[in-house]
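Asks: coords please:
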Amino acid sequence: MKVKDGDELTLGGINLKFLETPGHTPEGITILARDGEDADAPLKAFTGDTLFIGDVGRPDLVGSKGFTAEQMASMLYDSIHQKILPLSDETEIYPAHGAGSLCGKSLSSETWSTLGEQRRTNYALRPMTREEFINVVAADQPEVPAYFPLSAAQNLKGSRGLAELAKPSRLTSDELAGFDGVVIDVRQNFEYGAGHIPNSINIGLGGQFASWAGTLITIGTLVAIVADTPEQVDEAVMRLARVGIETARGFILFGDYQGKRNVVEQVLAEGALKACSDNDFQLVDVRRPAEYAGGHALNA
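Replies: I've put the predicted structure just below:
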């Protein structure tokens, strides 16, 4: 069914009201849910990517749709101030997701909050003019993930379910050595440093795995997974598919690997700086520009 701003729908004893809240995307919506059988129950707002816990949706991800970041931020200002902030402080806020996504710069790991708490703590909800809001929400955003435009287009067309994707096959050490694609080691970084398969790249499941994979790996590239357990393989396949990478063709458990292993020596910051000073090494900072600007080692 199709709905428009202000439409309502009752399911069982729950009344749903649909609000158009563009800003992160032109088609963003918020759904208000009220318990028709409990007048004292607080209103619940499912805000999608319009309002997060601690942040709002970034406005710079839809350039391919013909809108500038400033235009989207202006829409977001109206959505926040005309549709969401007029709600009561007791309204419970449930965003689409939290920390670990690049859809904002200050997303909390909390899964819900109240609007009153967000008024007090969310930098984007403090009183400000439209121009101030546009400048604040557009500043210091991480780079747009390379996969995002392709994934957004795929979402509109519809993707296959996980059950429909080909399962990656277990590879031998020799088969992995001849694999014509990208080998991703999904273990933790200290495990990778202690020993890893040559020419593999480390994107650990514990961090922003999907975002980094989508940034570093072109959609359509064949992928092989290095993991400690079959469960890690399954998780990696699922999270890769979420950013449009549906080409995981093989895997190997690191304990089964029989070939050469490389080691990356890990040192404390003081040791790295001393090594650079004593040996004329260049310290390379591979973090994002905003992270580098927030503080970095001298001469890195």
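
Asks: contacts, neighbours, all on C-alpha from now
Replies: Noted.

Asks: So residue 275 versus residue 300, what's the distance?
Replies: Separation of residue 275 from residue 300 (Cα to Cα, to the nearest Å): 13 Å.

Asks: and the two? which has more neighbours close in?
Replies: Remark: of residue 275 and residue 300, residue 275 carries more neighbours, 15 against 11, as counted by other Cα atoms under 10 Å.

Asks: which SS state does the closest residue to that one other than its chain neighbours fall under?
Replies: Nearest residue to residue 275, sequence neighbours excluded (Cα to Cα, 6 or more residues apart in numbering): residue 281, at 6.8 Å. With DSSP: H, G, I helix; E, B strand; the rest coil as the basis, residue 281 sits in coil.

Asks: Report the separation between residue 281 and residue 297.
Replies: 14 Å.

Asks: again with residue 84
Replies: Taken as Cα to Cα, the span from residue 84 to residue 297 is 42 Å.

Asks: To compare with the earlier structure, here is another sequence to fold:
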Amino acid sequence: MILEQHYTKCLAQGAYYIASAGEAVIIDPLREVQQYIDRAAQDKVTIKYVFLTHFHADFVSGHVDLADKTGATIVLGPNAETSYAFAKAKHGQVFQVGAVTFTLLHTPGHTMESSCYLLKDEEGKEKAIFTGDTLFIGDVGRPDLAAKSDLSTEDLAGHLYDSLHHQIMPLPDDIIVYPAHGAGSACGKSMSKETYDSLGNQKKTNYALATDLSKEDFIKELTTGIAPPPAYFPKNVWMNKGVNSSIDEIISRGNTAMNAQSFKALVDDGDYLVLDVRTPQEYTAASIPGSWFIGLDGQFAPWVGALIENIDQKIIFIAPHGREEETVTRLARVGYDNALGYLDGGIEAWKNAGFETQQTENVTAQNFIDGLANGSVVNPIDARKPGEYNSAHVDGVPLHSLDQIHSELSTLDHSKRYHVYCGGGYRSVIFASIAAAHGIHDVVNVEGGFGAIKKTNLGTQKIVETSSCSI
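Replies: Next up, the predicted model:
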């Protein structure tokens, strides 16, 4: 038997490839499916099933494309309804794959169709469980993404408690838990950076599996302090229930080179969002006026989904040379299928054509702290998440979280100068770019963010720290 976790860090997402005796199964595949087809060809096995743990909200799965290209059967748990053909499995139903078996365990709570897949090896020993968003390492799935008029968030949390206690916790301690997500995903509150663990260790360390946690307390814990889900989540759920454009078609359309003149015509059109996916340093040195920075070398797809409110937005982009197709692919992973081309030759081609650029001013963390002390920095902004801010922040610096920038911008004065920092200098450049696109042009980026600030000579400035962090 071969068992591989295919983990995508920018999505904090785990897909799985399991092969045995000439057959294979893929669990929760990404949208670009050729990687699984190639892996199966390498092992000379046939992909028999595509298992979905549930309808994901944070990415668009490639299950339909994969089934079309391989003849595999898509499997979902009870309560699932789709516009494509699939096998609706019952709780306890067994699927043979080569010499191993998978048993579907219906575990409603995160969503009502949520299911886990219990793997037994060639000897019939329980080896692993693929838990989707039912059970993470250190956490469980949020219960507020599938609420209907007849199911409240509290109702779903209660279902999740029952699923964990009746279906997961009775299993042997030595089986390995393989979840769909890890730290960085918005599908839970406080996931571990580890991407798998033994169930026994999770019983000891995961608050949600504590035997002394009552159902009432579990519901209260799970429904308290949940940050609002990104706006694109419902659209991704809807897409995962339907048949979408082929990833091959999306890449062919989006991976189109445009000269500077053609690119500028679309910039001037006003219907296109110009997305700059280079590094923060490259963006601040020179960028196209009105463009948004969301760099590839960060939590790219989740920030795209959180900040670009219209998932059907037409996008043109500037990318590092050789990473154009990657940009289109990673946009499509979260359902942004309308990338329509990139600037051939990048910002240099734009400048050589004589078109205007904008610069974003940078200051060092020490200059920022000194400016707070001498009064030259008077409008500082902390752009991190509330949990980070509540854990530790510079005394007197207000929070204007990047997550809420579209409402936060209305509180800022177009005539004032602002200094913005985040954790390490990535999100602050995003903040400055979106602010500039909305007419707030005098925003200065603090290089290195809070991480660099903590290493400065603070002088009279103080870091306020708390012992607990609200998520």
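
Asks: for the first structure, which residue is closest to the average position?
Replies: Among the residues of the first structure, the one closest to the centroid is residue 101, at 2.0 Å (Cα atoms, centre = their mean).

Asks: For stretch 28-45 of the first structure, list every residue counted as buried.
Replies: Residues of stretch 28-45 of the first structure classed as buried under the neighbour-count rule (16 or more other Cα atoms under 10 Å) are 28-35, 42-45.

Asks: What residue in the second structure is paired with residue 261 of the first structure?
Replies: Structural alignment (TM-score structural alignment) places residue 261 of the first structure against residue 357 in the second structure.

Asks: again with residue 226 of the first structure
Replies: Under TM-score structural alignment, residue 226 of the first structure pairs with residue 318 in the second structure.

Asks: Quick check: closest non-adjacent residue to its match.
Replies: residue 276 (4.8 Å).

Asks: which residues touch the one you found?
Replies: 283, 287, 291-295, 317-319 (Cα atoms under 8 Å, 6 or more residues apart in numbering).

Asks: contact partners of stretch 11-30 of the first structure?
Replies: For stretch 11-30 of the first structure, the surrounding residues in contact (Cα under 8 Å, 6+ apart) are 3-10, 31-37, 45-50, 57-62, 72-77, 79-80, 83.

Asks: now do 7 Å
Replies: 4-10, 31-37, 45-50, 57-59, 62, 72-73, 75-76, 79 (Cα atoms under 7 Å, 6 or more residues apart in numbering).

Asks: now, which of those lie within helices?
Replies: 72-73, 75-76 (DSSP state H).

Asks: what's the closest of these to residue 133 of the first structure?
Replies: residue 73 (7.6 Å; Cα to Cα).

Asks: Which of the three states applies to the counterpart of residue 388 of the second structure in the first structure?
Replies: Aligning on TM-score structural alignment places residue 388 of the second structure opposite residue 291 in the first structure. Secondary structure, three-state DSSP: residue 291 of the first structure is helix.

Asks: Number of residues surrounding residue 291 of the first structure?
Replies: 13.

Asks: which stretches of the first structure form helices?
Replies: Taking DSSP H to define them, one finds helices in the first structure at 69-78, 115-121, 130-138, 148-157, 173-177, 189-194, 209-216, 230-241, 269-279, 289-293.

Asks: Could you export those as a markdown table, including distance to residue 18 of the first structure?
Replies: Listed next are these as a markdown table, based on distance: least, Cα to Cα, whole Å:
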| stretch | distance to residue 18 of the first structure |
| --- | --- |
| helix 69-78 | 16 |
| helix 115-121 | 18 |
| helix 130-138 | 24 |
| helix 148-157 | 20 |
| helix 173-177 | 51 |
| helix 189-194 | 44 |
| helix 209-216 | 30 |
| helix 230-241 | 29 |
| helix 269-279 | 52 |
| helix 289-293 | 36 |
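
Asks: And those helices: which comes nearest residue 92 of the first structure?
Replies: helix 115-121 (6.3 Å).

Asks: Under the alignment, what does the residue nearest to the centre of the first structure map to in the second structure?
Replies: Match for residue 101 of the first structure (TM-score structural alignment): residue 185.

Asks: same question, residue 74 of the first structure
Replies: So, by TM-score structural alignment, residue 74 of the first structure is matched to residue 158.

Asks: wait, what's in contact with that match?
Replies: Counting by Cα under 7 Å, 6+ apart, residue 158 of the second structure touches 215, 219.
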